[in-house]
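**Q** Structure for this input, please:
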Amino acid sequence: MKKKLVFTFFIFSFSVFCFAQRVISPVAGNFCNKQPLVLDVSDGAECFYSLSGTDPLASGFAYDGPVLIDASGRINLKITAIRGDLKEEIEINYNVQEQNPFEEPSENFSFIKNCVNSGVYSYENEKPLEIPSSFTYCFDDDRIFLKGQKLVLDTENCLSRYLPCLVSDGKNEWRFVIFISGNQIGTLSKYSIPFEFKDWNSFFFTGEKLIWQLDDGDWSASKLPVNIDRSAKHTLRWQSVAFEVGNPVQSFVIPAEPEIIVNEKIDSAVNFSIDGDLRYRMEIVSTGVKNQPEKINGLFTSATFDTFEGDSISGTAVFAFYADGVFLGTKEKEFAIDKKPPLSP
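**A** Just a heads-up that it's a prediction; the model follows:
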C-alpha cells in the first residue's frame, strides 16, 4: 500500500510540472477579454483541445499554433498532449466577461481594442508597445504591477519568446500574450567536411577513401578519436587514399578554442560575444528561457538577450561554435536580466 501512495504522488507531481511548462495561455481566472490558446510544443508534442470539458481526442481540435478562443462566459478547457508513448492531460477553468469600458477614441479604448483583444500581440522594434499610464501591468502573472509605460527592447535582441501580460485599470483585468520575434540576422552557411568534433579537444576523421594529416604528422586513414591541444591552431589536410603525385590536397585550419564574453549593456540587456579567431560564429542552441516558440536560426558574431521593464529572465545559454561553417564545439554561459521593481517592505 505504501508503494502505491508514492507512485500516485509521483504521477501528480509530473502532471503539475507538465502543466506549468506546457500552457502559456490561458490560465485560471476572471478576464475582460477573450483568451488566446498558446502552448509550448517545442518538444514535438501533438496537442488537442476542447472547450466544453469533453475529451479532446474524441471531439476536440488539433493545435497547430496560437489561436484566439472565441468564447465568453465560463470555459472548461481540456488539453491532451501526446509525445511518443507519453500522454499529458491538462484542464483549465476560466471566466470571460468581455468588456471595453472606455469611450472611443480614447487611448485606453484603442489599447484594449488593438493590443489586448488580439489575444497575441506581435511586438516590433519599429512599433513599441505602449501601455497607457492609467493602467498597471505585470508579466507571467507574478502580480508585481508597474504603471503603464512604453515598452521597448534592445534593437539587437535576438531572443524570441511568448510573454504573458496582465493589465488592470484597478477594477478589471485583461490578459494577453506578447510575441517577441528576435532579430535574427545571422548567416546560415554550414559546410560538409570529412571529420567531426565531439568536444573541443577530440575529433575523428569520417571521410571514406581518404587519408589525412594533422599539422606535419604522418598521413593516416585511422577513424579513431584524436586528442589535440586547442590552445593553439592546427592544420588538417586530406586527399584521396589512391595517392599520386599531383593529387589535390584539401585543408582546414582548426582555430584555437574561443571564449564567450558576457557584458551588461546600458539598457540592462545582456550581450554575448566571441573572444577568439575572427572566423568564429556561434549558433544559439538553447537560451535557457521558457516559452520560446522555435529555435533561433542563424550564425552570429554576437547575440543580445533582453526583456521588458517589469520582467526578469535568467538561464544558461548554450552556443554551438562554427569556423567557416564547420562545427567545432559548444559552450555554456549563465545570465540574468532583472527589470522587476523592488518588493515593498
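**Q** From here on, just use CA atoms for contacts and neighbour counts.
**A** Noted.
**Q** tell me the contacts of the residue nearest the centre of the chain?
**A** With distances taken as Cα atoms, centre = their mean, Gln292 lies nearest the centre of the chain, 3.1 Å away. Residues in contact with Gln292 (Cα atoms under 8 Å, 6 or more residues apart in numbering) are 40, 42, 160-162.
**Q** how about a cut-off of 7 Å?
**A** Applying Cα atoms under 7 Å, 6 or more residues apart in numbering to Gln292 gives the contacts 160-162.
**Q** Between the residues you listed, which sits nearest Leu57?
**A** Tyr162 (26.1 Å; Cα to Cα).
**Q** and the closest one, helix, strand or coil?
**A** Under DSSP: H, G, I helix; E, B strand; the rest coil, the three-state class of Tyr162 is strand.
**Q** Same list, the contacts of Gln292, but as JSON lines with neighbour count and distance to Lys340 please.
**A** What follows is these, written out as JSON lines (neighbours: other Cα atoms under 10 Å; distance: Cα to Cα, whole Å):
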{"residue": "Ser160", "neighbour count": "22", "distance to Lys340": "20"}
{"residue": "Arg161", "neighbour count": "19", "distance to Lys340": "18"}
{"residue": "Tyr162", "neighbour count": "22", "distance to Lys340": "18"}
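**Q** Asn117: which of the residues you listed is nearest?
**A** Among the contacts of Gln292, and counting by Cα to Cα, the member closest to Asn117 is Tyr162, at 16.1 Å.
**Q** so what's the closest one closest to, chain neighbours aside?
**A** Nearest non-adjacent residue to Tyr162, counting by Cα to Cα, 6 or more residues apart in numbering: Phe179, 4.7 Å away.
**Q** Correct me if wrong: that neighbour contacts Pro164.
**A** No - in this structure, Phe179 is not within contact of Pro164 by Cα atoms under 7 Å, at 8.8 Å.
**Q** Looking at the chain, name the residue that lies furthest from the middle.
**A** Per Cα atoms, centre = their mean, the most distant residue from the centre of the chain is Val245 (51.8 Å).
**Q** Would you do the same for the sequence below? I want to compare the two.
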Amino acid sequence: MKKIFFAAIFCIAQFALFAEVTVVNPAPGAYANLQTLVLESNAGEEVYYSFSGTDPLAQGFAYDGPVVLDVTGNVELRVVSVDQNQNRNEQKIYFSVEPAQSQNEEQAAFLKSLETGPCFDFVAGQKIQVPFSLNYSFFQNKNFEKGREISVSKNATMERFVPINISDGANVWRYVIRILPAEAGVLTKRDAPFEARDWSTLVFTDQKKMYSLDGDWWQAAGKAVELDRSKDNFVYCQSVDFSSENSIEKFSLPAKPVLKAERDYDGCLVITAQGKNGEAFELASSSLSTSKLISQGMFKKLVLDTFPGDKIEGRLAVDVYCEQVYQGVLYIDVLVNRSTPPAPKIISSAKSFYARDEVRVGAQLDPKVKIFYSISNPISIEPSFEPVALESLKFVHGDYDLYKGQSITLFGDTERILAYQVLFYSQDESGIKSATSEYQVIIDKYNYYVDPASQAQEQDGTPFAPFKDLSRLSKIANKKNFSRFYIKGTVALNPGEVSINNNVEFCGIDDAHIIVPANSALAVKNAGLYSQNIFWE
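**A** Predicted coordinates for the structure are as follows:
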C-alpha cells in the first residue's frame, strides 16, 4: 500500500526571512486613503506599534492582526518586536495620508469596493476589474500598469497579503488584498509519541511508552536515535505496563523525499514531493505566521500564483509529514513571476516620423518572450501646410501575427500621402502581455513645402519644418522622378542656372509668387514643369 505524506509549508514572498518583524503595509509614500497595518512576525515574537512617534512598548498597541490606522497627515509608524530572549528590534516607517475622493463615478465605485474591511478578501479564481482609466502596481513597485481585469488561478492553495497601489495620475490609494485559496486542505494531524529532528534524529518523548525501531529491541523514552533516511524506517510503540492485550502502534518514517517544482499550463508553480519508492505526498499548512505565504490545510500539491504585475520569490521551507506524522523540513527556491514583460523596443529605418520613402520597421527579439505585431490599414492624408496630428488619426487594425525578426516594410504611394501605425507587444510563457509599443509614420514621397516665414531650425520641407527658400529645389527634383513644391508667400530662385531633369510641379497657396532674378535661370531638360496658382516674375 502506498504511503501518504503531508508537508507543512511556509515562505516569505518578496523578501528573505529575518529575525525582525516585517512591515507588509504601509510603505513609505503619500496616500489618499487611510492605511491598513499588516505585519509579519516569527513564532514566539511579541509585536507592538505606535503611529504617533511614541515608544510602542510605553505608549503603543499590541499587534494581533491587520488593523486600519485612523490617522491622517504626516505619520511616523514605529514597530517593535520582542523575541523569546527579550531581544528588541525596531523599525520606523514614514508616510502621509491626505484623504481624497475620485470625481469619476466608475473610479469611485471601484475604490469603494476595496474598502470592505482592514483587508480586501479575495478568493483565488475570482476577478478584479481595475478600471482602464486607473493605473495599478503591487507592493513598492513604481512601474504602474493600465487598469485591466486581474486574477489569481483558482487552483492556488496559498494565503498571502498583497498591497495594491491605485493611481489616477494625481492621487495614489493603497489597499491590502488578502488572497485566500478556493478550497482549504485537511487540517487533521496525528499525534506521535516521538519527535523527528533534522531527518536523521529521532527522540522518543512519551515516558509512558516503550519503543522499537525497525523491529529491534524495545527501549525506554528519552534517548535520541540516529536514523538512516535513505531507506524506509518503522517505529513501533506500546505501553510500558506490559500486558498481552497491549496494542502496538506502528508509524512510518520513509526515505527522505525530494521537492519538485513544475510550471503548470497557466504559469502557476506546482510544488510536489517525491519519495524514493513512488509514495504519494501532500502538503499541509504551517502556522509560523499569520501573514506569510502559507497554505491552510493539507494538499497533494501546492500551487503558487499571484496577480499580473506581481511576483512571488523566496526560499520555501516545507515541513514533511507521513501519515500525518512530522518527518522533517525540506527547502526549495520558488519564483512565480507575473511581472509584466517589457514592451518591445522598436527599430525603424526612418530618421523621424515623416519619411520620404518606404520604411522598414522591426523589433528587438528577446528569447524570454514572444513578440506579436499588427499593421494598420494606411490612412490617406491631404497635402497641407497644416501639420497632421498623428494622435488624431483613427487607425484600423486587423489580427496580430507572431513576429519572427523579419523586416516589416511600409510602402509609400505615387499619388497619396500615407500614414501607418504598427503595434507590438510581448508575451511571456505564462501568457502575461506587455504594454503595447506603438510606431507611427507618415510617408510622403513627393510633396515639399516652402514658406519664407519658416522659423524651423532644421528645415526638411515637411509641413512641420518647411523650407524658407528654393535653395534645395534642384537637388530634390533631380533625385526623384517627380516632385511637388507647395509655395506660400514670395520666394526667389537662387542666382545662376537652376537645372531640373525630372518632372516638377509648383502649387501656390493664396497669393504665391516665384521671382526669377536677372542673374537666375530655370532650365528644364527632358522633363515637364507644371504650375498652379503661381505668379512668376
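**Q** what's the TM-score here?
**A** Once superposed, chain against chain, the TM-score is 0.79 (TM-score structural alignment, normalised by the length of structure 1); 321 aligned residues with a Cα RMSD of 3.3 Å.
**Q** which of the contacts of Gln292 of structure 1 still touch in structure 2?
**A** Counting by both residues aligned by TM-score structural alignment, their matches' Cα atoms under 7 Å, those that remain in contact in structure 2 are 161-162.
**Q** JSON lines for the contacts of Gln292 of structure 1, including distance to Gly170 of structure 1?
**A** Listed next are the contacts of Gln292 of structure 1 as JSON lines, based on distance: Cα to Cα, whole Å:
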{"residue": "Ser160", "distance to Gly170 of structure 1": "31"}
{"residue": "Arg161", "distance to Gly170 of structure 1": "28"}
{"residue": "Tyr162", "distance to Gly170 of structure 1": "25"}
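**Q** Off-centre distance for the host helix or strand of Tyr49 of structure 1?
**A** Taking DSSP states H and E as the definition, one finds Tyr49 of structure 1 inside strand 46-50. In terms of Cα atoms, centre = their mean, to the nearest Å, the centre of strand 46-50 of structure 1 is set 22 Å apart from its chain centre.
**Q** In structure 2, what stretch matches that strand?
**A** Aligning strand 46-50 of structure 1 against structure 2 (TM-score structural alignment) gives residues 47-51.
**Q** Would you mind listing the buried residues in the matching stretch?
**A** 47-51 (16 or more other Cα atoms under 10 Å).
**Q** How about stretch 24-43 of structure 1?
**A** Here stretch 24-43 of structure 1 shows 24-27, 30-41 as buried, counting by 16+ other Cα under 10 Å.
**Q** For these, which two are the farthest from each other?
**A** Cys32 and Val41 (27.1 Å).
**Q** the helices in structure 2, which residues?
**A** Per DSSP state H, structure 2 carries helices over the ranges 56-59, 105-113, 473-477.
**Q** can you redo these as JSON lines with distance to Asp168 of structure 2 and mean neighbour count?
**A** Compiled in JSON lines, the helices of structure 2 are given as follows (distance: least, Cα to Cα, whole Å; neighbours: other Cα atoms under 10 Å):
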{"stretch": "helix 56-59", "distance to Asp168 of structure 2": "35", "mean neighbour count": "15"}
{"stretch": "helix 105-113", "distance to Asp168 of structure 2": "9", "mean neighbour count": "14"}
{"stretch": "helix 473-477", "distance to Asp168 of structure 2": "49", "mean neighbour count": "17"}
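**Q** closest one to Val82 of structure 2 among these?
**A** Using Cα to Cα, the nearest of the helices of structure 2 to Val82 of structure 2 is helix 56-59, at 9.8 Å.
**Q** And the closest one against structure 1, how far off on average?
**A** Mean deviation of helix 56-59 of structure 2 relative to structure 1 after superposition (mean Cα distance after the TM-score superposition for structure 1): 5.1 Å.
**Q** all strands in the stretch 51-200 of structure 1, in order from the N-terminus.
**A** Using DSSP state E, counting those that start in this stretch, the strands of the stretch 51-200 of structure 1 run over residues 61-62, 67-68, 73-83, 86-96, 120-123, 129-130, 136-139, 146-147, 150-151, 161-168, 173-180, 195-199.
**Q** OK, contacts around Tyr236 of structure 2?
**A** 211-213, 248-251.
**Q** returning to that earlier point: JSON lines for the strands of the stretch 51-200 of structure 1, including distance to Pro258 of structure 1?
**A** Converted to JSON lines, the strands of the stretch 51-200 of structure 1 look like this (distance: least, Cα to Cα, whole Å):
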{"stretch": "strand 61-62", "distance to Pro258 of structure 1": "45"}
{"stretch": "strand 67-68", "distance to Pro258 of structure 1": "43"}
{"stretch": "strand 73-83", "distance to Pro258 of structure 1": "37"}
{"stretch": "strand 86-96", "distance to Pro258 of structure 1": "40"}
{"stretch": "strand 120-123", "distance to Pro258 of structure 1": "34"}
{"stretch": "strand 129-130", "distance to Pro258 of structure 1": "38"}
{"stretch": "strand 136-139", "distance to Pro258 of structure 1": "36"}
{"stretch": "strand 146-147", "distance to Pro258 of structure 1": "41"}
{"stretch": "strand 150-151", "distance to Pro258 of structure 1": "35"}
{"stretch": "strand 161-168", "distance to Pro258 of structure 1": "28"}
{"stretch": "strand 173-180", "distance to Pro258 of structure 1": "30"}
{"stretch": "strand 195-199", "distance to Pro258 of structure 1": "13"}
